[in-house]
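1. show me how the following folds:
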Amino acid sequence: MERGMFVANLTKDLGLRVGELAARDARVVFKGNRQYLQFDPQTWDLVLNENLDREELCGSTEPCVLSFRVLLKNPLRFYQAELRVIDINDHAPEFPAREMLLKISEVTPPGKIFPLKMAQDLDTGSHGIQSYAVSENPHFHVLTRNRSDGKKFPELVLDKALDREKQDQLRLKLTAVDGGSPPRSGTTEIQIVVLDINDNSPEFAQELYEVQVPENNPIGSLLITVSARDLDTGSFGEVSYGLSQDDDVNEPFEINTKTGEIRLKSMLDFEAFQFYHVDVEALDGGGLTGKCSLMVQVLDVNDNAPEVILSSLNSPIPENLPGVIVAVFSVSDADSGNNQQVTCSIDDNLPFLLRPSMENFYTLETDGALDRESRTEYNITITVSDMGTPRLTTQHTITVQVSDINDNAPAFTQTSYTLFVHENNSPALYIGTISATDSDSGSNAHIIYSLLPPHDPQLGDGL
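-> As a prediction, the model looks like this:
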């Protein structure tokens, strides 16, 4: 959908009055700095603020759901909502390489299965890969298998025995087809080298290796060493190792082909991936392979500081009014567990209170009446710390100004004045000056003077 397209009529969905969203200054608040939705300023319909890429937002996670909140002010209220991004078939299957190499002994019996590298399709569900097919030939066909995580992978099945003396190489085209309408496809070439007799395949000491790694492990650090042996002799018994990383073309691991040591080749990120499934392959000199699986669990490290996101700021605020909402803000932390838990505080010596309103949202309110004549401005520092080890802290400072109300009466500089004037004076004779002050500001401090009727009738109205 393009930017500006209609998403929802929240006035109807929330049972509000026409114009209430505008009157209450409604806002859409997403976690982080991205703003995927906004209100149309004319209709107050909820519309798309930017084009959405489901694969960028959610990867392979399905359903792809973005949580957000609708904030209504005056009176304050939050609504929790979710935006589901529906996949379209905008990606074709891709294999990790243009060519696969298989070395198969000529004595391999029909029915033998050879696992192939699976293709990747960034789309999900029915738009993902549905089947594999191989070009027509007399020796092989392809089976499409389902992995435990729902992904489909191909297996090459030998139908007719090979004869190296008749044909020492074969080239087949492997095609992956997705479930779109129309479907998209991707291809790779399988090069098959027919070998002489090699009747033992490498076997790993374990079928499954598991390891846990902190996300801040340095590049080059050793994760684990795998080991396989082959009962054959000579080149047929020499084993080399490789990784078949089918979850992502750019997985952050590398293996020493001779020793089986698996090390990090790039810095891990728990917030991006928590688990990796890697197929480890042992290849002997005759082209036979053995496989095992490596499961890598990434452990979270407190490497993200909390964030403070200000939703609204009410400044200036009038003096003498307690309980005024000054600001509404949210706090978040991209880590997990204790590393994600945060505490929020402000300085104790300020006349303000911090109140949690809902999950990770806070309001800043005045604690009692403020006096502009005592202080006209406050700098309030919001401190947010997570519960990790060591703790990470973020500070956000907001400035709040205090506006004046007319809460101070004028005061004369003296309680009484004595002025002397000669009789028979001429009109408009200057007698003296009286003065008063007002501690308010602006028009509230402007003073108008007037004379009340004299108490003594003999004085007349000569002033």
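2. when you work out contacts or count neighbours from here on, use the C-alpha atoms and nothing else.
-> Fine.
3. okay, and K12 sits in which element?
-> helix 10-13 (DSSP states H and E).
4. please generate a structure for the following sequence too, so the two can be compared:
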Amino acid sequence: LQENNSPALHIGSVSAKDRDSGINAKVTYSLLPPENGDLPLFSYISINSDNGHLYALRSLDYEALQAFQFTVIAADGGSPSLSSQALVEVVVQDMNDNSPFVLYPLQNGTAPCNDLVPRAAEPGYLVTKVVAVDRDWGQNSWLSYQLLKATDPGLFTVWAHNGEVRTARPISDRDAIKQRLLVLVKDNGQPPLSTAATLNVLLVDGFSEPYMQLPDALKEQVQTDSLTTYLVISLASVSFLFLVSVIIFIAIRLWKRKKDATDAAHFNSNGPFPGHLVDVSGTGTLSQNYQYEVCLTTGSATSEFKFLKPIIPTLPPAEGNGKDSTENPHLRNSFCFT
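-> Predicted coordinates for the structure are as follows:
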């Protein structure tokens, strides 16, 4: 059965004979369902119960199904009925129903793919290669390539069996910068099917600056890419400066808070500079804080040190004797330094 058949097509018949007579010789035909149940048999084939004719139920595709088998049962009309079985195999024949499909260069209407060729290239220089496939089988999938049209037909050549595009002669200054080639890809089926592939080739002085003399459309693309790059760089710079500013602000706030805490500790009486405590009771207990007054000699141009004396606060009278605290012998010690 050839693929892409029309539905209800008669593809063959199964015939059986019975040596009995009358109703015992009447034969009917039916299909035996497959045991595994994987193949949807009754969606592909049917049989006429009276004459054994087989009308495929739908169009078959060789790339999806190459062959399948089924069992036909022929039973007579006797009682009990006697039957025989026959195994039938249907082979689907490949038809050239698929055109070649170009994998490279892409032909989906996106941004064109440009192949670069230096102007110093020698004849035979490999420019690019057209890659295509065919879903058919056998000779129907064999492909050939030929140059159908070009801006300068004598500048390039296409190898028929592998699709390689090479230079046919040296490149001159008179050759256009942009070359457009149309390559025909054809299969070996009967009748053959074909597909055309478009190639864009740019002639450049060197690969270091290939886009110096691009057409206007390509220049616009380059400008768009540059603008996008500038926007990305600007956004990254602003984000970086904002992050640095936040870090500096936090660091200053933490430094000020630490400085304020340190200053407060310096002026706190319970801070790191306690007052001078003097034992006045002789029992080891600390009593009053002493303050000292620094006295300088009067009229001294050099502010020479004269003496140092303690300033003793006035204490309430001692309990029991009514005397002033200055009478306490422990507090009458003075310190003077000349």
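5. so after superposing, what's the score?
-> The TM-score (TM-score structural alignment, normalised by the length of structure 2) is 0.49; 194 aligned residues with a CA RMSD of 3.1 Å.
6. related to what we said a few turns ago, list the buried residues for the helix holding K12 of structure 1?
-> By 16 or more other CA atoms under 10 Å, the buried positions in helix 10-13 of structure 1 come out as T11.
7. give me the next element, helix or strand, following it.
-> Assigned by DSSP H and E, the successor of helix 10-13 of structure 1 is helix 20-23.
8. what helices and strands are in contact with that next one?
-> On a contact count with 3 or more CA pairs under 8 Å, 6 or more residues apart in numbering; DSSP states H and E, helix 20-23 of structure 1 meets no helix or strand.
9. and after that helix, which helix or strand comes next?
-> strand 27-30.
10. which strands or helices does that next one pack on?
-> Strand 27-30 of structure 1 packs on strand 37-39, strand 64-72, going by 3+ CA pairs under 8 Å, 6+ apart.
11. if you set the cut-off to 6 Å instead, what comes out?
-> strand 64-72 (3 or more CA pairs under 6 Å, 6 or more residues apart in numbering; DSSP states H and E).
12. and the contacts of the strand it packs on?
-> 24, 26-30, 58, 78-85 (CA atoms under 6 Å, 6 or more residues apart in numbering).
13. can you tell me which of those residues is nearest L299 of structure 1?
-> C58 (20.4 Å; CA to CA).
14. which one is the closest one nearest to, not counting chain neighbours?
-> C64 (5.7 Å; CA to CA, 6 or more residues apart in numbering).
15. and the helix or strand encompassing V298 of structure 1, what does it pack onto?
-> With elements taken from DSSP H and E, the one containing V298 of structure 1 is strand 289-299. Contacts defined by 3+ CA pairs under 6 Å, 6+ apart place strand 289-299 of structure 1 against strand 208-214, strand 275-284.
16. let's see that with 8 Å instead.
-> Strand 289-299 of structure 1 packs on strand 203-204, strand 208-214, strand 275-284, going by 3+ CA pairs under 8 Å, 6+ apart.
17. so for that strand, what gets flagged as buried?
-> T289, G290, K291, C292, S293, L294, V296, Q297, V298, L299.
18. now do the following helix or strand past that strand: which elements does it pack against?
-> Using DSSP H and E, the helix or strand that follows strand 289-299 of structure 1 in sequence is strand 307-313. The helices and strands touching strand 307-313 of structure 1, judged by 3+ CA pairs under 8 Å, 6+ apart, are strand 325-332, strand 393-403.
19. comparing those, which comes out most buried?
-> Compared across these, strand 325-332 shows the largest average neighbour count, a mean of 20 (mean count of other CA atoms under 10 Å).
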